[in-house]
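Trainee: What would the 3D arrangement of this be:
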Amino acid sequence: MKAIFAVRRHGSFVPRRPLDLNAPPCTIGARRRQTGTTGNTAVLQLASNLKRLGTETAFEVLARAAALEAQGKSIINLGIGQPDFKTPPHIVEAAIKALRDGHHGYTPANGILPLREAVAADLHRRHGVEVDPDNVVVVPGGKVTMFFAILMFGEPGAEIMYPDPGFPIYKSVIDYSGAKAVPIVLREDKEFAFSAAEVLAQIGPRTRLIIINSPANPTGGTVPRAEWDKLAEGLARHPGVAILSDEIYSQMLYGGREHVSLLQYPQLRDRVIMLDGWSKTYAMTGWRLGFAVWPEKLAATATRLAVNCHSCVNAPTQFAGMAALTGPQDMVGTMVSAFDERRRVIVSELNQIPGFRCVDPGGAFYAFPNIEGTGKTARDLQNLLLEEAGVATVAGTAFGDYGEGYIRFSYANSVENIREAVKRIKNCL
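Mentor: Model prediction:
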């Protein structure tokens, strides 16, 4: 891990060389002495848990792709996980109106009540569940809920289970908390859906939290209702274990698949934390708006964390989120239909590349082909495709150790670009 510090010279900030945060603390202060610079030098001793904090490689790929484009190289970006649609105009206008109407100050830390009521109404419409708006905590993006949940239960001596391959921030924050990260291995031969029996068998006396994501990033895997039923039944034997259910892709399902929310199991409601948001469904990734439904006994703690962390989500964005939930929903169906078409195209095209094998993803907007037949590691292939073919992807190892041998493609791009990307890959290999 590296950080860039800046020093003021003649009224402007000049960046210094990146500092290696993994180096012994004394080296941060020693650099100036080695260069012969005079003056007092502070030795900055950073907290050791920062060394355990990971990252999200997709942003590194995005930055490298942008750098190559700046050099004149044509790049087809199938790496970053965000819709290629614009936020619907009525949502944008709601934010503008909120600004013009003077909503410029703090809001309640857990979000304005009309937005939390809209969330509760939307969950009732989609999942048939009753949610108390007081148990909804609005946050600046889904990652905040991940942090809050993991920091509530993670500490040295505790164990937290998470999907692998899975969203990399899960393990990053678990490691940061000091808890032991226990992978739930997702396998290609099961279409990357977890087995309830395997999950339950891994629960031990130190297990505090289980993280589940369906539909899943990076695999597109979805979990059938029968497995959810088995999991809910089995968890009755483990009343001290909480569950973080990441349902951010809940409206992106294909081929007649249904979404099952853990909120639909009354026996689990006192320990399920359900994460969702606006980023994927309403093409609002840059707005940074998410929410979680917390058990009643944890909602106040989550709100207290919000007070300490970010005070509140900015007011105009909350009004935009309310407009998204209460306004027309036709854009969601249009976007999902487009993703479904692209899904069919990319799976067919990837399966025609020598050395590739791709199962049918049931949700989200990712394909996760097996690339072992190419003879290359996931990271090597990611770099080759970007540098030589001009196609941005993300290595499976960015999503955990069990992602080796796979590579993630986001099909949040046009059919034409997907076909062109596959053509470039074939020519490159």
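
Trainee: going forward, measure contacts between C-alpha atoms and count neighbours the same way
Mentor: Fine.

Trainee: Is Ala216 in a helix, a strand, or coil?
Mentor: At Ala216 the chain is in coil, as set by DSSP: H, G, I helix; E, B strand; the rest coil.

Trainee: try Leu244
Mentor: strand.

Trainee: Quick check: it touching Phe148?
Mentor: No. Using CA atoms under 8 Å as the test, Leu244 is too far from Phe148 to be in contact (10.5 Å).

Trainee: All the strands of the stretch 101-250 of the chain, in order from the start?
Mentor: Here the stretch 101-250 of the chain has its strands, by DSSP state E, counting those that start in this stretch, at 136-139, 159-164, 180-185, 207-213, 242-246.

Trainee: what's the closest of those strands to Trp287?
Mentor: Nearest to Trp287 among these is strand 136-139 (11.1 Å), distances taken as CA to CA.

Trainee: to compare against the first, here's another:
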Amino acid sequence: MKEVLITNGANANIDCLLQALCRDENDEVIFIEPFFPQYLGHAQISKATVRAVPLVVKEDNGWHLDLNILRETLNEKTRVLILNTPHNPTGKVFNLEELEQISEILEEYPNVYIIADYVYDFVTLDGKEQYMFANIKDNWNKTVTIYSGGKLLACTGWKIGWCFGPEEIIRQAVVIYDTSSYCNFVPGQVAVAKSL
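Mentor: Now for the predicted structure:
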């Protein structure tokens, strides 16, 4: 279990990961805009500078990430890209081609980690298939994927979240989490485990 962290809600994973990965005031984190509002608070706690890359609407087929803007926003200070799919609040599901293009761009920045927020993984509509960013090329080595038991089971008051990724990142996040929360909601963990 060295590659897994279970927390009181997925938000705690994001908080611990940003604190673990962004340790310098010059570090930057990129959000895809619009974004889940709590991301901003977590970035502020970690003292990272926030940069946003907007989703744009194309009349023919909905929301798209402008890859040129992503490319222009990335730089040597970028430490983390938060990739949320299905995207909150738009519902956009990044398709395989888009994820491969993002992956290709990130190859130019080997020091950038990806926090893949997949809390709505099982809420895809219109038959859209969900793809794991960590499974594309060698992204496992730099991606931490986050899930939420509350979202998965449609019981959002149950704060059970988990993430998995490279051992060295998870180890740092565990140290941060253990200093802020001594234990998790055990009945919720049992319920989520039985439901999976």
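
Trainee: that older thread, looking at Leu244 and Phe148 of the first structure, which one has more neighbours?
Mentor: Leu244 (24 against 18; other CA atoms under 10 Å).

Trainee: Residue in the second structure paired with the more buried one?
Mentor: Matched by TM-score structural alignment, Leu244 of the first structure corresponds to Ile115 in the second structure.

Trainee: contacting residues around its match?
Mentor: Neighbour list for Ile115 of the second structure: 14, 17, 80-83, 143-146 [criterion: CA atoms under 8 Å, 6 or more residues apart in numbering].

Trainee: mind redoing it with 10 Å?
Mentor: Ile115 of the second structure makes contacts with 13-14, 17-18, 80-84, 133-134, 142-146, 163, 165, as judged by CA atoms under 10 Å, 6 or more residues apart in numbering.

Trainee: Which contacts among those does the first structure share?
Mentor: Among the contacts of Ile115 of the second structure, the ones still in contact in the first structure (both residues aligned by TM-score structural alignment, their matches' CA atoms under 10 Å) are 13-14, 17-18, 80-84, 133, 142-146, 163, 165.

Trainee: Buried by neighbour count, from those residues: which ones?
Mentor: Neighbour counting by 16 or more other CA atoms under 10 Å classes 13-14, 17-18, 80-84, 133, 142-146, 163, 165 among those as buried.

Trainee: From Glu296 of the first structure, how far off is the most centrally placed residue in the first structure?
Mentor: Centroid-nearest residue in the first structure: Phe167, 5.3 Å away (criterion: CA atoms, centre = their mean). From Phe167 of the first structure across to Glu296 of the first structure, the span is 27 Å (CA to CA, to the nearest Å).

Trainee: Please apply the same query to Ala338 of the first structure.
Mentor: For Ala338 of the first structure, the distance to Glu296 of the first structure equals 38 Å [CA to CA].

Trainee: Arg126 of the first structure now?
Mentor: With CA to CA as the criterion, Arg126 of the first structure and Glu296 of the first structure are 21 Å apart.

Trainee: How about Gly220 of the first structure?
Mentor: Look at Gly220 of the first structure and Glu296 of the first structure: by CA to CA, they are 31 Å apart.

Trainee: Could you check which of these two has the larger neighbour count?
Mentor: Each of Gly220 of the first structure and Glu296 has its neighbours counted (other CA under 10 Å); Gly220 has more, 27 against 15.

Trainee: What's Trp294 of the first structure aligned with over in the second structure?
Mentor: Mapped onto the second structure by TM-score structural alignment, Trp294 of the first structure lines up with Gly165.

Trainee: Once you drop chain neighbours, what's closest to its match?
Mentor: Val144 (4.3 Å; CA to CA, 6 or more residues apart in numbering).

Trainee: Residue in the first structure paired with Ala9 of the second structure?
Mentor: Rather than Ala, residue 9 of the second structure is Gly. In the first structure, Gly9 of the second structure lines up with Gly141, judged by TM-score structural alignment.

Trainee: Quick one: residues contacting that match.
Mentor: Contact analysis of Gly141 of the first structure by CA under 10 Å, 6+ apart lists 275-279, 284-292, 313.

Trainee: Let me see the contact set for Ile170 of the second structure.
Mentor: The contact partners of Ile170 of the second structure, by CA under 10 Å, 6+ apart, come to 1-5, 13, 16-17, 20, 144, 163-164, 176.
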